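[1] Predicted model follows, preceded by the sequence.
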Amino acid sequence: MHFGPIPIKESIGAILAHTIRVDKNIYKKGHVLTKSDVKDLEDFGLTEIVGAVLENDDIAENMAAKNIADSISGNGIYAGSPFTGRCNLFSKKDGLFLGESNFINSINSVNETITVGTLPHCTAVSTDQMVATIKVIPFSSSKKIVDKCILTAKNTIQKLRVNKWSKLNISLIQSRLTGTKESVLDSTTASLECRLNKTYNSINSEIRCSHNIDEIRSSILSEVKKNQELIIIAGASAIVDRRDIIPSAIVAAGGTIEHFGMPVDPGNLLLLGSINDVKIIGLPGCARSPKLNGFDLVLNRILAGVNVGSNEIMSMGSGGLLIEIASRPMPRENKKHIEYKNEKNISNSGKKKIASIILAAGQSRRMGDKNKLLEYFNDKPIINHSIDSALLAKINPIHVITGYQEKEILAVATKNKDITFVHNPEYENGMSTSIKAGLRSLPEEIDAVLILLGDMPLVDVSIIERLITNFNPQAGQSIGVPVTKGKRGNPILWSKQYFQEIEKISGDVGAKHLIGEFSEGVYEIECDKSVITDIDTPENLRKINKNIL
C-alpha cells in the first residue's frame, strides 16, 4: 500500500486519510475518491490530498477484518458487517464466553496491523452481546499477513466460542448453629436463586441441618440419592482448613476434596470437592452476598460445562482481585446508603439509564395535505408504532416531541406514565430543533438517549433491545447504529458524552453526520430493511401497506 501525499489529478480511487470539508460537502476519512469527487476538490483549489492507494497484494481493511473475524469465530459466535476496518463478533446465545489469552496473543503477534480484542476469558454473556472486535489498523493489510492470521486460527483447537448454559439438578445444603436466624438462611437461598436464574437454573432441593459432620454427611448422601448433579454447601461458619467440618463431612460421605482455597478475593475460602460424578462446592462466607466473588467464577464454569479443577482455580489469580465496580448490586462504599433504599432501586443499581426521544413534530410536506404520523398502518396510527416499541423495550423516560398539528397528535398518541409530550415551538426550523428540544427536556441523570423517528413503523422492539444490550461506553461502544447490508439506518443510540456536540446541529438535519466524526465509538447491529424504511409519501404508505417495500 502506498501512503502519503497524492497529487489531486492522480487521486481517483485513492482512500482519504483525513476528512475534508468543501463548502457543504464532507469527504470523510476512508472515503474512496471518485472522478466527480476529484473534480470538486480541484475546483475548490486543492492540489493534493493525503491518502492511500492499494497495491496488488493488499486486501482492503473491511475484507481483511471480516476474513480474520470469520477464521477466529467458533461455536456460538457470529460476525457482524465490517466497517472502517473493524469487524465485531457477537454471541449467538446466553452463556459463557471462552477466549484463551494464548490464542488471542498468537493472532496479535502476527503483525502490528492486525489487532484482536476480546472480553475476558470466561465472561458471562447474553445473546447478541459483543464479545470481540477485530481492527485492521491501516487502510489495508497484505494478503500474506491475513493468510498467516487465518492459518494460525486454523491450527488452533479452541477458537473464540460461547458455551450455552447447562440445566443441572442443583441442591443447597445449609448448616446452622444454635441461634442462627432463619432469615440469614433465607437470604442465602434468595441470593443463590438470583445467581442461578441468570443461567436458567434454580435450586431443585434444599436441606437445612446442624453444623456437624454427621448431619452434613447424611444430607450429602441424601442429595446424591436424588441424582443431584451439583451440591452447594453453605456452612454456619467459614471453612478454614481441609480438615474442617464441611470437608470432613464430604470425605465421610465417600467423597474427595479436589481443592481448597483460591487466589481470588473475595472468595479465598472456597472448597471444591466431589462424590462420584457429583461436584460439591463449599461456599466462602462472601457468597451469601450478591456481590461478585470467587464462587461466581467457579459456578459459571460448571454451569457452562467447562472443566474446573485445582489447576483451573489456581490460574484465576490474574484478575482475581475483584475490585469494587459499578455493576455490582451492592458496592461496599455505598452499602450504608443503599440499606435505606427500597428493593426496586437496589435491583436496578449498575444498569445504564436509557431515555428515548421520538420525533413527531415534522410538517409532512411530501404527504400533501395529510400528516403521515396520523395515517394508519396495521390498524393504528403510524406514530404509535414507535411509541409502543419504546414502551415494550421498557425505556423510561420516553419523550415525544410534537410541533405541527400537536393537538391531533396528542389525540391519537399512546398514553402512559412513562411518556412525556414535549412541544417544540421552533419545529418549522427543522429536525435539529426537535432533537435539541428533546435533549433539553430529559433528566440530568440519564446515560444515553435513543432517537426514534416517528415515521418508521417497522422498527420493532428487538432492534431497540439489541442496541441497548450492546451499549457499553467503557468498551468504546457509545453510538449504536442499526445497519442493513452496509447501509446505516435508524434509530440511533447516543451516549450522553455526545450531547454537547448534538446541541450544535442546525437546520432540517439530524445528528447522523456526527457518526463519522466519532467513528471510534460506533458499534453496529445487522438488521432488516425496517431500519431504512420510513413513510414520506403517499406512495411509500401504499407500498408498506401492501408489503412490497
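    Arrived safely, thanks for sending.

[2] Every contact and neighbour count from this point should use C-alpha atoms.
    OK.

[3] hey, where'd the strands end up in the stretch 251-400 of the chain?
    Secondary structure of the stretch 251-400 of the chain (DSSP state E, counting those that start in this stretch): strands at 256-260, 271-275, 278-282, 354-360, 376-377, 380-381, 398-402.

[4] and the angle from the first one to strand 278-282?
    What separates the directions of strand 256-260 and strand 278-282 is an angle of 40 degrees, with axes from the mean of the first three to the mean of the last three Cα atoms, to 10 degrees.

[5] How far off centre is strand 256-260?
    The chain centre lies 36 Å from the centre of strand 256-260; the measure is Cα atoms, centre = their mean, to the nearest Å.

[6] helices or strands next to the helix or strand containing residue 246 in the packing?
    Residue 246 is part of helix 245-252 when elements are defined by DSSP states H and E. For helix 245-252, the packing partners by 3 or more Cα pairs under 8 Å, 6 or more residues apart in numbering; DSSP states H and E come out as helix 213-225, strand 256-260, strand 271-275.

[7] change it to 10 Å
    Packing partners of helix 245-252 (3 or more Cα pairs under 10 Å, 6 or more residues apart in numbering; DSSP states H and E): helix 213-225, strand 256-260, strand 271-275, strand 278-282.

[8] I'd like to know which of the strands of the stretch 251-400 of the chain lies nearest to residue 430.
    Residue 430 lies closest to strand 354-360 among those, at 11.0 Å (Cα to Cα).

[9] still on that earlier bit, distance from the chain centre to the helix holding residue 246, please.
    42 Å.

[10] One more: stretch 359-374?
    35 Å.

[11] Any buried residues in it, and which?
    359-364, 367, 371-374 (16 or more other Cα atoms under 10 Å).

[12] Return the closest of these with respect to residue 194.
    Using Cα to Cα, the buried residues of stretch 359-374 come closest to residue 194 at residue 359, 38.5 Å.

[13] Put this next to the first one:
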Amino acid sequence: MRFGAVPVCEAEGAILAHATMAGEKRLRKAHRLTAQDVRLLEEAGVREVIAAVLAPGDLDEDAAAARIAAALRVATVEARAPATGRVNLHAAEAGLFRVDKQIVDAVNRIDPAITLATLEPFAAVEAGQMVATVKIIPFAVPENLVVQVETACTAGEAFSVRPFVPRRIGLVQTVLPGVKPSVLDKTARITEARLARSASRVTAEVRPPHEEEGVARAIADQARDSDMVLVFGASAVCDEDDVIPAAIRRAGGKVSRVGMPVDPGNLLVIGSLGGKPVLGAPGCARSPKPNGFDWVLDRLMAGLEVTHEEVGAMGVGGLLVEIPTRPQPREVTPKRASPKVWAVLLAAGRSRRMGIGNKLMAEFDGKPLVRRVAEQVTGGGAAGVVVVLGHEAERVSAALSGLAVKEVQNPDFRSGLASSLKAGIHALPPSAAGALVVLGDMPEVTAEDFNRLLAAFSKAGGEAIVRATHGGKRGNPVILPRTLFAEVERLEGDTGARQIVESAPLEVVDVELGPAASLDVDTPEALHAAGGTLKAESSKSG
C-alpha cells in the first residue's frame, strides 16, 4: 500500500484519508474513489488528494479484519460485521471467558498493523458482551500478513466462552450469640444475586450453631439435594482444623485448600463431598463487591475443575481492592471524584421531515421544545451544557435566553448530524471525561433520567458507553467517554453516535428509561401525538 498525495487523474480506486468536497458532493474519509468521483474532483479544480493506494496483493481493512476473525478458532463466540477495519466478537452465552495467551501473542507479533485484543482470562461475561476485537490499523495490509495470522490461528482454540450451568445451591450459615438475623438475611440476598449470573439459585438454607458436629450434619443434609454447598461462618476461618474445614471432613468430605492468595478472599475453604463442591466462603463474600470467592465460584459454575495448584497461581493479579472496614487499612487512598460529563445538545437540524416550520420551536406546555429539553439537561447534573446551533440559529438561541448553556455554531450543519456532533465535541473543555449526547427533539427525557445516565457512567469509572434503552431496544441519549472522542472525527454525513457505540471495544451499559428513550418528533404526526403544537411560520435558511 502507498499512502500520501495522489494526483486526482490517477486516484480511481484509492481510499481517501480525509473527507473531501468534490463540488457539491462530500466524499467521506475512507471512501474508495470511483471514476465519477475523479471526474467531479477534476471539475471542482482539485488536483491531488491524500489517499491510500492499494498494491496488488493488498486487502482493504474490512476484508482483512473479516478474514482474521473468521480464522480464529473460537467456541460460543460470535463475530459481528466489519466496520472501519474492526470486527468485534461477542459472547453467544453467559459464561466464563477462556483465552490462549500464546495464540493471541502470536497474532500480535506478526505485524503492528494487525491487532487482536481480548478480555482478561476467566472473566465472567454476559450473553452478547464483547470479549475480543480485531482491528486493522492502516487502510489496507498485504494479504501475506493475513495468511500468516491464519496459520497462527491453526495452533488451537484462541478463546472461548465456557457457558455457565445452572446449579441448585444448598446454603449453610452458622450462628453464634450476637449474630443478627438481619445480617444472615442480607447475606442470603447477596448470595442469590451473585448466583443470578449463572442462573443458579439457593434451593435450601439452614442456620446451625457454629460448632463442628452441627455444621457437619448441615453440610451432609444440603449435599444430598443440591449440586453445591456454600457455607458462611459466623467466625472467620483461622486454621485448617477450624470449624468449617473440620466439619467438611467430619461429614465425610475432603478439604483441598484452606486459604487463597487473593485479597479480599484470603480465607476461602475449598472442599468436596460425594463429588459435589463445598465452599467455605470468606467474610468478604457477604458483600457484593468482587473478591476471590467469585473467582472460584464462577469456574465451578462453568464446569471447570479448580485445583490446589490453580488457586496457588492466582496471586499475580490477586490484590483486588482494600476493604474499608479493615481495622488497619494497608493503604489509605483518596476517594476518586466522579468523572465530569458535559452535555452536547444537538439543535442545528433543519427539520426536513417536518415540512413547514422548525420542530425545535414547537410548543410543549407553552415552551419551545428546544428550551424544554435544555431545561431538563441543565437540571440533570452534567458539569456543563454545550448547545450546537445551525438552522435558524438566532431564533433557537433566543428560545434559550437565560439558560446556563454554552452556544456554538456549526456552519456545516447542512451536511448532516455528524458535523454537529463534531462541533459539540470540539467545544468541550479538557476536563470533560465524557459527552452526554442529547437530541433536541426528545420531549419526555427528564432531569432525573439524565442523572441516572450520569450515575451509571460514574459507576463504570468513566470508561464505558452508557446508552438509554426502551424495552431492551437502543435509544437516546448516550454518553461517550473521552477515549472515543477521536472516533467522532471519523463520522461523516447524517450519522450520529450509533456507529461508534456498536463498533467500539468498550463495555456498553444500558439504562432503561422507558418510552422517553425512543420518543422523538420527526414528523408532524409524531409531534402532535406527543402533545406539541407547531406554529405556521416560514422556515429561515439559518
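    Thanks, I have the structure now. All values derive from a computational prediction rather than experimental measurement.

[14] any chance of the strands of the stretch 251-400 of structure 1 in TSV, with distance to residue 132 of structure 1 too?
    As requested, the strands of the stretch 251-400 of structure 1 are exported to TSV (distance: least, Cα to Cα, whole Å):
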stretch	distance to residue 132 of structure 1
strand 256-260	32
strand 271-275	31
strand 278-282	31
strand 354-360	24
strand 376-377	39
strand 380-381	40
strand 398-402	31
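
[15] Can you add mean neighbour count and distance to residue 392 of structure 1 and give the helices and strands packed on helix 245-252 of structure 1 back as a markdown table?
    Shown next, in a markdown table, are these (neighbours: other Cα atoms under 10 Å; distance: least, Cα to Cα, whole Å):
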| stretch | mean neighbour count | distance to residue 392 of structure 1 |
| --- | --- | --- |
| helix 213-225 | 19 | 42 |
| strand 256-260 | 17 | 47 |
| strand 271-275 | 21 | 43 |
| strand 278-282 | 22 | 40 |
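
[16] Using CSV, please lay out the ones you listed together with distance to residue 384 of structure 1.
    What follows is these, written out as CSV (distance: least, Cα to Cα, whole Å):
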stretch, distance to residue 384 of structure 1
helix 213-225, 54
strand 256-260, 58
strand 271-275, 55
strand 278-282, 51
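
[17] Could you report the distance from the nearest residue to residue 242 of structure 1 once chain neighbours are set aside to residue 266 of structure 1?
    Distance criterion Cα to Cα, 6 or more residues apart in numbering; nearest residue to residue 242 of structure 1, sequence neighbours excluded, is residue 260 at 6.7 Å. Distance, residue 260 of structure 1 to residue 266 of structure 1, using Cα to Cα, to the nearest Å: 14 Å.

[18] Residue 98 of structure 1 too?
    23 Å.

[19] next one: residue 490 of structure 1
    Taken as Cα to Cα, the span from residue 490 of structure 1 to residue 266 of structure 1 is 43 Å.

[20] Likewise for residue 115 of structure 1?
    Residue 115 of structure 1 sits 33 Å away from residue 266 of structure 1 when distances are taken as Cα to Cα.

[21] Also residue 90 of structure 1?
    Residue 90 of structure 1 is 30 Å from residue 266 of structure 1, by Cα to Cα.

[22] These two: which has the busier surroundings?
    residue 90 (24 against 21; other Cα atoms under 10 Å).

[23] element containing the alignment partner in structure 2 of that one, please.
    Counting by TM-score structural alignment, residue 90 of structure 1 lines up with residue 90 in structure 2. For residue 90 of structure 2, the element it lies in under DSSP H and E is strand 86-91.

[24] once aligned to structure 1, how far is that strand on average?
    On superposition with structure 1, the mean distance recorded for strand 86-91 of structure 2 (mean Cα distance after the TM-score superposition for structure 1) is 1.3 Å.

[25] Which parts of the stretch 351-500 of structure 2 are strands?
    With DSSP E, counting those that start in this stretch as the criterion, the stretch 351-500 of structure 2 has strands spanning 363-364, 367-368, 384-389, 406-409, 434-439, 465-470, 473-481.

[26] From the chain's centroid, how far away is the fifth one?
    Distance of strand 434-439 of structure 2 from its chain centroid, counting by Cα atoms, centre = their mean, is 16 Å.

[27] Please, which helix or strand holds residue 188 of structure 1?
    Using DSSP H and E, residue 188 of structure 1 falls in helix 182-197.

[28] hmm, who's touching the helix or strand following that helix?
    Going down the chain from helix 182-197 of structure 1, the next helix or strand is strand 203-210, by DSSP H and E. Residues outside strand 203-210 of structure 1 that contact it (Cα atoms under 10 Å, 6 or more residues apart in numbering): 168-178, 182, 185, 189-190, 192-193, 196-197, 215-216, 218-220, 222-223, 226, 228, 230-236.

[29] Just the buried ones among these, please.
    Among the contacts of strand 203-210 of structure 1, those scoring as buried are 168-176, 185, 189-190, 192, 196, 216, 218-220, 223, 228, 230-236 (criterion: 16+ other Cα under 10 Å).

[30] Residue 2 of structure 1 and residue 57 touch, don't they?
    No. Residue 2 of structure 1 is not in contact with residue 57 according to Cα atoms under 10 Å; the separation is 11.6 Å.
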